[in-house]
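Colleague: for reference, the sequence and a predicted model appear below.
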Amino acid sequence: MSTATANRQDCIKNCQQCQTMCADQLTSHCLVEGGEHLQQEHVQLMLDCIAACKACIDFMSRNSEYHAFYCNACAEVCKACADNCEKVGDMDSCVACCRKCEQSCSAMAAASLNA
């Protein structure tokens, strides 16, 4: 397996974990906690992160020549989601997962756009 393929597989895995973590946290944590966890901005960012990760996975899985654009967008959404989850508080696992996905997608986008 080439380094590019290994990096793509790692990025797909990180996106899958982030998508799953955000969905789980939204439904099993935020809905239970209420308050700031149900603020429109927070819920919107969680849903955006789930959707961005899903799209990114799809484009990378198909080896689309446009996957770098999706990785770049996913990294931005993951950063915004992590920042917001940090601000809301009591969402450390979500913050960590989003940051890991952000780093992975940023690296994937940079490597692909510079190739």
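Modeller: All right, it came through fine.
Colleague: CA only for contacts and neighbour counts going forward, please
Modeller: Noted.
Colleague: any idea how far Cys81 is from His29?
Modeller: 15 Å (C-alpha to C-alpha, to the nearest Å).
Colleague: neighbour count: those two, which is higher?
Modeller: Neighbours were counted for His29 and for Cys81 using other C-alpha atoms under 10 Å; Cys81 has more, 28 against 15.
Colleague: my guess is the more buried one contacts Cys98. True?
Modeller: Yes - here Cys81 reaches Cys98: they are 7.0 Å apart, a contact under C-alpha atoms under 8 Å.
Colleague: ok, and here's another one to check against it:
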Amino acid sequence: MHHISPEMKQCIDNCLACHSECLSMAMGHCLEMGGQHTEPKHFKLMMACAEICRTSAHFMLIGTEHHKHTCRECAEICRQCADDCERVGDMQACVDACRKCAESCERMAQ
């Protein structure tokens, strides 16, 4: 088995937490709120964020060097998602999870 550094383990945890937060926020909170929360652009961004977070976590767990590419993209999408969730409002848990994930993915992408 490949060695997972503490920094990578933290990034995996942050990615999986962000995946879970985005998915549950979108499927629960956003669908119930409607309006801006379910605008296609916002909703698709949340789904894309959840998916790239899951993928990045899995790439790191697999131990492929390609995780650097997925982590770079993950950080970019997480930042967009955080900004958009902040714009829509009442989604601070998602904003925080996305920013935390983006920071650790940026470190993993280097």
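Modeller: The structure has been received and is ready for your questions. Source: prediction; values computed, not measured.
Colleague: so where do the helices sit in the first structure?
Modeller: Counting by DSSP state H, one finds helices in the first structure at the ranges 3-25, 31-33, 40-61, 67-88, 92-113.
Colleague: check the mean deviation of the fourth one from the second structure.
Modeller: The reference is to helix 67-88 of the first structure. Helix 67-88 of the first structure: mean distance to aligned residues in the second structure after superposition is 0.5 Å, counting by mean C-alpha distance after the TM-score superposition for the first structure.
Colleague: contacting residues around that helix?
Modeller: Helix 67-88 of the first structure has contacts (C-alpha atoms under 8 Å, 6 or more residues apart in numbering) with 36-37, 42, 45-46, 48-49, 52-53, 55-56, 59-60, 91-92, 94-96, 98-99, 101-106, 108-110, 112-113.
Colleague: show the buried residues in these.
Modeller: Among the contacts of helix 67-88 of the first structure, those scoring as buried are 37, 42, 45-46, 48-49, 52-53, 55-56, 59-60, 91, 94-95, 98-99, 101-106, 108-109, 112 (criterion: 16 or more other C-alpha atoms under 10 Å).
Colleague: ok, His37 of the second structure to Ile12 of the second structure distance?
Modeller: Between His37 of the second structure and Ile12 of the second structure the distance is 27 Å, computed by C-alpha to C-alpha.
Colleague: cool, His69 of the second structure as well?
Modeller: Taking C-alpha to C-alpha as the measure, His69 of the second structure falls 15 Å from Ile12 of the second structure.
Colleague: noted, bye for now.
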